[in-house]
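Trainee: pasted the sequence and its predicted model underneath.
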Amino acid sequence: MSAKDWLEKDYYKILGVSKDAKPEQIKKAFRKVARENHPDQHPGDKKAEQRFKEASEANDVLSDPQKRREYDEQRSLFSGGFRFPRGGGSGASDVFSGMGGGDLSDLLGNFFGGGGSGRRSGRGQRAGADIEGEVSISFQQAMDGTTVGVHTISEEACPTCHGTGAKTGTAPRVCPACQGSGTEQTTAGGVFQVSQPCHECGGRGLVIDDPCTTCHGSGRAASSRTIQVRIPAGVADGQRIRIKGKGSPGSNGGPDGDLYVLVRVRPDKVFGRSGDDLTVQVPVSFAEAALGAEIDVPTMGGGSVKLRIPAGTPNGRTFRVRGRGVTKGSKTGDLLVSVEVQVPSTMSPAAAEALRAYADTIAEPNPRAEMLGRKR
């Protein structure tokens, strides 16, 4: 994204959060806007696509502590009197357009140690912005690993002017006022000098006399694409996977940004997860828990394993089956089996009589006696 976006776009307003919003509030707001305006949900709706794109840009900045700090500082710095010009060939999109990706953020980097739209990789180069996508997969896919398509929207070089921002057959010219530096020195308070955008080119270092009719001088255009992403086995719900070089294209020879994929894992009807261990609750009868038994326990990969439960096993006791959990690389977790003692809701007269005889035979003391005694 360009410095024009940083200084003119109110990313807090786009996401509908306050300027002191916590990271989790920003994350929640972005997901809501992205979900409501995702291109897959609104095919052909240009307005929804634009809202999705703006939300992605806002989240890219506000979710990164360093970018957010620089964004706030830059808007505060220029909000007092600096404004982008509007209209005609002297508009903001002309002045700060993308010949080689250089823009006002090059200048602002002198104030804050780097521009906000991408990482610096060398003189005149700028890395592309990172972008984020979200996928939903099943519990089984998370265990086995899978390949999914991630729909992304990012900015790429304008196909008409190839990123120069100038009309075909023309080219930007070096600003005669700042000799291409994009900055000019002024004295603040009569004490020290500071750099500020050149009054002639607005900090671009170049002047575009005849802007491209497609991108209006910005040199950039929105691009929608679907990227096939490999989700590794053992991925956890909420995990972010970085795909290097699959973000927005870099400018002027700079490297491409990265794609971060947020993985959402749908719950399974049988199994749960605790770290690298799988969990499962298995019902056992009262007789099995009291007398002990060998039971079959389901496994994630299909089939079952034998588990011996000892006599007198209480409800809720957990047993560990080694090597039947989540596999991540060369390591595999365990399967944690919790037993649920099933008490019959109905009994035949003969069964009820046998249970009464059992109770009379063992003559158990009142199991609540100690509890009641403490309350007196």
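Mentor: Arrived safely, thanks for sending.
Trainee: from here on, contacts and neighbour counts on C-alpha atoms
Mentor: Fine.
Trainee: state the distance from the residue positioned nearest the centre of the chain to residue 369.
Mentor: The residue lying closest to the centre of the chain (C-alpha atoms, centre = their mean) is residue 262, at 4.4 Å. Separation of residue 262 from residue 369 (C-alpha to C-alpha, to the nearest Å): 53 Å.
Trainee: what does residue 34 give?
Mentor: For residue 34 relative to residue 369 (C-alpha to C-alpha), the value is 58 Å.
Trainee: ok, these two, which is more surrounded?
Mentor: residue 34 (22 against 9; other C-alpha atoms under 10 Å).
Trainee: tell me which residues in the strand or helix carrying that one are buried?
Mentor: Using DSSP states H and E, residue 34 sits in helix 23-37. Buried residues in helix 23-37, counting neighbours by 16 or more other C-alpha atoms under 10 Å, are found at 26, 29, 30, 31, 33, 34, 37.
Trainee: here's the one I want to compare it with:
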Amino acid sequence: MSKRDYYEILCVERSVTDGELKTAYRRMAMKFHPDRCPDDPAAQEKFKEAKEAYEILSDAQKRALYDQHGHAAFEHGTGGRGGGGFQGDVGDIFGDIFGDIFGGGGRARQQRRGSDLRYVLEIDLEEAVFGVQKEIEIPTLASCGKCKGSGSEDGKVDTCKTCRGQGRVRMQQGIFSLQQACPHCAGSGKAITKPCKTCHGEGRVQDEKTLSVKIPAGVDNGDRIRLTGEGEAGPSGAPAGDLFVEVSVREHKIFQREGDDLFCEAPIRFSQAALGSELNVPTLEGDTVIKIPAETQTGMLFRLRGKGVKSVRSSRTGDLICRVVVETPVKLTKRQRELLEEFESSFADSPGGTHTPRASSFVDGVKEFWNRMTG
């Protein structure tokens, strides 16, 4: 069966840049990596294809040869699928790209640590401001209890016969000689003669665990809490990855947060705005009173110092900023309507602009505009 085009495998154009190529491979690897699809042979085959394609296209010399001669440029080596010679450790190149996400760079005898996990935790604004203790349940790969993570039924391991304990093998690829992690022992230099029947030699099994997470006061959307060693267990007893708990704060009915400051809107009657008043304003620590001066206009801001959020990164505490909105009364009684009509008629005897400066300036601006247009 003819081999697929490397660019087609990675879903990229032939003009792809190195950065775009790396991103495309990362996307494919994350989707089809054997650790994520242990029971899906088709996914594992797609991962091998993507890995082989990336190994060629990420090397400038090999890519130039491939662009000129296609697969024929690499059909004179030994071993490997289609003469390609790229049957090495599936974590070797993958680890080089992702660093500690799936383990190290595939050096000889280096253990590949477990995958890091990400968990999105939704909390209320009050919990984010004051801190909270939460319990979470996460599915994960845990160390096999039967073999204690070794992957061996009897606890015994032998020297890998393929690499003779070196953890690395040399592969001939056309005119190139490549050294990579041993495909049989994954670079450890050791081989299991009697695999554990529970984990099938992997050293880890599917599990679910409950963790207690302490959320510090002052966290905000997107903040992450790292729980070291609480990610997936590494294969064959390798160290576990980490768990990153990402905070997502639910929308609040009253307050909006911006940095360490809180914002809210408070409706007031126009009589309160005109005559002045005292207004109860909610805060996260209880109600407080602000004085509304006479002749207050809608949109005026009142700042309450220290009533915001104490920063998780410093000792600073933000403010609560209250925006007043003058509300038009509804469902008036007959007497209220009469009073308003009397109130409105009283403006007829007042000089223009005395009581409504903004309206008067608006009218004057409109007149000036039309004079310029028609003048």
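Mentor: Yep, that arrived. These numbers come from a predicted model, not from an experiment.
Trainee: which element is the aligned residue in the second structure for the residue nearest to the centre of the first structure on?
Mentor: Taking TM-score structural alignment for the superposition, residue 262 of the first structure sits opposite residue 246 in the second structure. Element membership of residue 246 of the second structure, judged by DSSP H and E, is strand 243-249.
Trainee: so which bit of the first structure is whichever helix or strand comes after that strand matched to?
Mentor: For strand 243-249 of the second structure, the following helix or strand on the C-terminal side (DSSP H and E) is strand 256-258. Strand 256-258 of the second structure corresponds to residues 272-274 of the first structure when matched by TM-score structural alignment.
Trainee: quick one: map residue 191 of the second structure onto the first structure.
Mentor: Using TM-score structural alignment, residue 191 of the second structure pairs with residue 207 in the first structure.
Trainee: ranges for the helices of the first structure?
Mentor: 3-8, 11-15, 23-37, 46-62, 65-78, 92-95, 104-112, 139-144, 286-291, 349-362, 369-375 (DSSP state H).
Trainee: most packed of those?
Mentor: Using mean count of other C-alpha atoms under 10 Å, the stretch among these with the largest mean neighbour count is helix 92-95, at a mean of 26.
Trainee: what sits up against it?
Mentor: Under the contact criterion C-alpha atoms under 8 Å, 6 or more residues apart in numbering, helix 92-95 of the first structure has outside partners 4, 84-86, 165, 201-204, 206-208, 211, 216-218.
Trainee: and that helix, how far out from the chain's middle?
Mentor: Put simply, helix 92-95 of the first structure sits 31 Å off its chain's centre (C-alpha atoms, centre = their mean, to the nearest Å).
Trainee: ok, now stretch 94-109 of the second structure?
Mentor: With C-alpha atoms, centre = their mean, you get 21 Å for stretch 94-109 of the second structure.
Trainee: and for stretch 172-189 of the first structure?
Mentor: Using C-alpha atoms, centre = their mean, the offset of stretch 172-189 of the first structure from its chain centre is 39 Å.
Trainee: tell me how many other residues crowd residue 208 of the second structure.
Mentor: 12.
Trainee: can you tell me which residue in the first structure aligns to it?
Mentor: Aligned against the first structure by TM-score structural alignment, residue 208 of the second structure finds its counterpart in residue 224.
Trainee: the closest residue to that match other than its chain neighbours and residue 54 of the first structure, how far apart?
Mentor: Closest residue in space to residue 224 of the first structure, ignoring its immediate chain neighbours: residue 153 at 4.5 Å, by C-alpha to C-alpha, 6 or more residues apart in numbering. Using C-alpha to C-alpha, we find residue 153 of the first structure at a distance of 10 Å from residue 54 of the first structure.
Trainee: what do you get for residue 147 of the first structure?
Mentor: Distance from residue 147 of the first structure to residue 54 of the first structure, by C-alpha to C-alpha: 27 Å.
Trainee: same check on residue 162 of the first structure?
Mentor: Distance of residue 162 of the first structure to residue 54 of the first structure, computed by C-alpha to C-alpha: 22 Å.
Trainee: pull the contacting residues for the nearest residue to residue 199 of the second structure once chain neighbours are set aside.
Mentor: In this structure, residue 199 of the second structure finds its nearest non-sequential neighbour in residue 205, 5.8 Å apart by C-alpha to C-alpha, 6+ apart. Residues near residue 205 of the second structure by C-alpha under 8 Å, 6+ apart: 141, 142, 143, 144, 198, 199.
Trainee: switch the cut-off to 7 Å
Mentor: 141, 142, 143, 144, 199 (C-alpha atoms under 7 Å, 6 or more residues apart in numbering).
Trainee: pretty sure residue 326 of the second structure contacts residue 271?
Mentor: No - if you go by C-alpha atoms under 7 Å, residue 326 of the second structure and residue 271 don't touch, sitting 9.1 Å apart.
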